[in-house]
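A.B. asks: this is a predicted model, with the sequence first.
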Amino acid sequence: MAVKLASASGGEAPPPRHVAIIMDGNGRWAKKRLLPRVAGHRQGVEAVRRVARAARSFGIEVLTLYAFSSENWRRPEEEVGALMGLLRQFLERELDQIVADGVKLRVIGGWRELSPDLVTMIEAAIARTAVNTGPTLVLALNYGAQAELLAAARRLAEQARDGTLDPAAIDEARFESELETAGLPPLDLMIRTSGEQRLSNFLLWQAAYAELLFVDTLWPDFDERALADALAQFGRRQRRFGGL
C-alpha cells in the first residue's frame, strides 16, 4: 500500500519514484554503545531489511543504497573484511525473500573487482531476480560517481573517435544512457543519515534535481517511521526544476 503524502499545495502527492540513501552512522552507533564498529555494521544490515520492506510498502519504485564506496577501501583491512562478510550473509539470507517479493536486484559500481566468490554470488542474485516485475533494489558497491562519469565520458569519446557517434548528438539523454543507472527513473530524493551534509561522491549527475534530506538519525536506528517522515518532508517540497 502506497503512503499518502500531503503536497506543498495542500493536495495529495505521490511518493517519490526513486529514493537513494547514504547509509551513514554505523560506527558512531557502535561507539555510543561501547561496541566494536562491526556491531554497528551488523545493525546497519538490519536497517537495510527494515527500510527495503518499508520502501516497498510505501510504493517506492527504486531504492538505491550506498553500500560500499570506492573510498571505503581506505578503512582498516579488518573492517573491510567484515563488511564483505556481511554482504555475503545478506545475499545468502535475503535472496529467497527478495525473489519471493518480486524485487529486482541491480548492482552499480566496480563490483566485478570484488573477490571472485562475491562476484559469483552477485551475478547469481541478479540473474535470479532479472524477471521480477516489482520494485528495484539497487546496491552501490565499490561505487564512486566521479569514476562513473569518467567512464561514461571515455565511452562516448571512443565512439566519437571511431566515427560511430556524432559529438553534436551528445545531449543529456545520450550521456545518461552511458551511466550505470540508465533505464531507472530520475532520482527524486536523496537521504543521508547521521547528520553529515555532503554527497560523498554518490550519484552526482543523478542528484542534479533531486531533493536532498539530511537527518540526524544514525543508520542502524533508521526505520519505517523515519522513512515515512522523510517522504512526508519530500511531499512538502516545491519542485520547480529551474522554473517558477
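C.D. replies: Perfect, thanks for sending it.
A.B. asks: going forward, measure contacts and count neighbours with C-alpha atoms only.
C.D. replies: Will do.
A.B. asks: report how many residues lie close to Arg56.
C.D. replies: Neighbours of Arg56 under the rule other C-alpha atoms under 10 Å: 20.
A.B. asks: oops, could you answer that again for Trp29 instead?
C.D. replies: Neighbour count of Trp29, defined by other C-alpha under 10 Å: 24.
A.B. asks: the structure to be compared is supplied as follows:
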Amino acid sequence: MRADSHTVLSQVQFLGDLELIYETCNKLPYTLADHSPRTYNELGEELVKAFEKNHPPFAKSRETLKKRLKEYGGHAHRILETCQKNSLAGLEEYKLLEQAFSEVYSLKNGGAIEVKDKIKRKMVSPHDPDAKLGKRGEKINPGYQATSCETIPGKNETPFIITCRLNTADRPDHEALYEIAKDAKEKIGANKLNVDMGYTSAKEIVRCERIGVEIVRPCEARHQREGGFPKEGL
C-alpha cells in the first residue's frame, strides 16, 4: 500500500513535534527532582509516568499522532504552570519547554490548548537548542565540539581525551577541508586524510593537493562532477 507524499510528510512533521515536546517535558521533571523535590512531588507520579508509558511517541496514523501531541500539550502546560507558581521559571529546562510549547501550541480563551494548524518550529532539538534547520538558499554554519585524543604508541588501549572545546564554524562543511588538512600537515605531518562524503569540494581537494595532502573520498561515479571519484579507484 502506498501513501501520498503529503500524508507521509505530515506524519514526519507530527513525529518531530512529538519528539521535541516529549524530550523537553521529560527533561524538566528530572531537573525538578534534584532542584525542587517539592515541585516534583506536586506534579505527581502519574504525570511523570505518562511519558514513560508513551515512549517512543510513535503512532501509525496522522490522527493518532495529533491526538497524542495534544495530550502532551496538556502535560507541558501543567508542568510550566507548576514551575511558574513555585518561582522556577529561571531554569534552563523550563525555558526550553516554554519555547517548544509556544512553537507547537496555542492557548485559547478559557485555557484550552490546541495544536497549531501551521507549526513552524525554530528549535530542532532540546539537546542542541542553537541548532537550526537548513532551508534552500539559506546558509547556516553549525558549531562543533572538537575532542582531541591520544593513545600510547604500540599499545592497543582506549584513547583518552586531552582537550575538548566548542567552536562555532565560520564556513560550511564542504569549505573547511583545506584548513583542517593544513593544520594537520603543520602539526602532525599528515599527508593523507580519509574524508566522508559531503565534506569536500573540487576546490578544496585541489588546495589540499597543492600542500601535499591526499584526500581519500570514496563516492559513487555520478558524484565525480562534485570533485569525487569512484570507489573502484581506491
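C.D. replies: Received, thanks. Being a predicted model, the structure only gives us computed values, none of them experimental.
A.B. asks: let me see the TM-score of these two.
C.D. replies: Superposed pair, TM-score by TM-score structural alignment, normalised by the length of the second structure: 0.25. Supporting alignment: 85 aligned residues with a C-alpha RMSD of 5.0 Å.
A.B. asks: buried stuff in stretch 15-30 of the second structure?
C.D. replies: For stretch 15-30 of the second structure, the neighbour count (16 or more other C-alpha atoms under 10 Å) marks 15-29 as buried.
A.B. asks: and what about the nearest residue to Leu212 of the first structure once chain neighbours are set aside, helix, strand or coil?
C.D. replies: Spatial nearest neighbour of Leu212 of the first structure, chain neighbours left out: Met190 (5.0 Å); criterion: C-alpha to C-alpha, 6 or more residues apart in numbering. Assigned by DSSP: H, G, I helix; E, B strand; the rest coil, the conformation of Met190 of the first structure is strand.
A.B. asks: and if you look at Thr163 of the second structure?
C.D. replies: With three-state DSSP as the basis, Thr163 of the second structure sits in strand.
A.B. asks: do I have it right that it meets Gln145?
C.D. replies: No: the criterion here is C-alpha atoms under 8 Å, and Thr163 of the second structure misses it with Gln145 at 10.3 Å.
A.B. asks: overlap in contacts of those two?
C.D. replies: Counting by C-alpha atoms under 8 Å, 6 or more residues apart in numbering, no residue touches both Thr163 of the second structure and Gln145.
A.B. asks: need the max-distance pair from the buried residues of stretch 15-30 of the second structure.
C.D. replies: Within the buried residues of stretch 15-30 of the second structure, two members stand farthest from each other by C-alpha to C-alpha: Leu15 and Pro29, at 21.8 Å.
A.B. asks: how far does stretch 144-162 of the second structure stretch from one end to the other?
C.D. replies: Length of stretch 144-162 of the second structure, first residue to last, C-alpha to C-alpha, to the nearest Å: 17 Å.
A.B. asks: those helices in the first structure, which residues are they?
C.D. replies: In the first structure, the helices defined using DSSP state H lie at 26-32, 37-57, 77-100, 116-129, 145-161, 172-176, 224-236.
A.B. asks: return the distance of the residue nearest to Leu212 of the first structure relative to Gly81 of the first structure.
C.D. replies: If you go by C-alpha to C-alpha, the gap between Met190 of the first structure and Gly81 of the first structure works out to 28 Å.
A.B. asks: quick revisit: ok, the residue nearest to Leu212 of the first structure touching Ile21?
C.D. replies: Yes: using C-alpha under 8 Å, Met190 of the first structure is in contact with Ile21, at 5.7 Å.
A.B. asks: those two: who's more crowded?
C.D. replies: A side-by-side neighbour count of Met190 of the first structure and Ile21, using other C-alpha under 10 Å, places Met190 first with 25 against 20.
A.B. asks: so which residues of the second structure form strands?
C.D. replies: For the second structure, strands defined by DSSP state E occupy the ranges 105-107, 113-115, 143-150, 160-168, 192-194, 214-216, 218-219, 229-230.
A.B. asks: include distance to Lys85 of the second structure and mean neighbour count when you put those into a markdown table, please.
C.D. replies: Output for the strands of the second structure, formatted as a markdown table (distance: least, C-alpha to C-alpha, whole Å; neighbours: other C-alpha atoms under 10 Å):
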| stretch | distance to Lys85 of the second structure | mean neighbour count |
| --- | --- | --- |
| strand 105-107 | 18 | 17 |
| strand 113-115 | 19 | 17 |
| strand 143-150 | 36 | 12 |
| strand 160-168 | 36 | 10 |
| strand 192-194 | 54 | 14 |
| strand 214-216 | 58 | 18 |
| strand 218-219 | 56 | 18 |
| strand 229-230 | 61 | 16 |
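A.B. asks: and the helices in the second structure?
C.D. replies: Counting by DSSP H, the helices of the second structure are 5-35, 37-43, 45-53, 62-85, 92-104, 177-188, 202-210.
A.B. asks: put together JSON lines for those helices, with distance to Cys219 of the second structure on each row.
C.D. replies: Shown next, in JSON lines, are the helices of the second structure (distance: least, C-alpha to C-alpha, whole Å):
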{"stretch": "helix 5-35", "distance to Cys219 of the second structure": "29"}
{"stretch": "helix 37-43", "distance to Cys219 of the second structure": "52"}
{"stretch": "helix 45-53", "distance to Cys219 of the second structure": "42"}
{"stretch": "helix 62-85", "distance to Cys219 of the second structure": "37"}
{"stretch": "helix 92-104", "distance to Cys219 of the second structure": "38"}
{"stretch": "helix 177-188", "distance to Cys219 of the second structure": "16"}
{"stretch": "helix 202-210", "distance to Cys219 of the second structure": "13"}
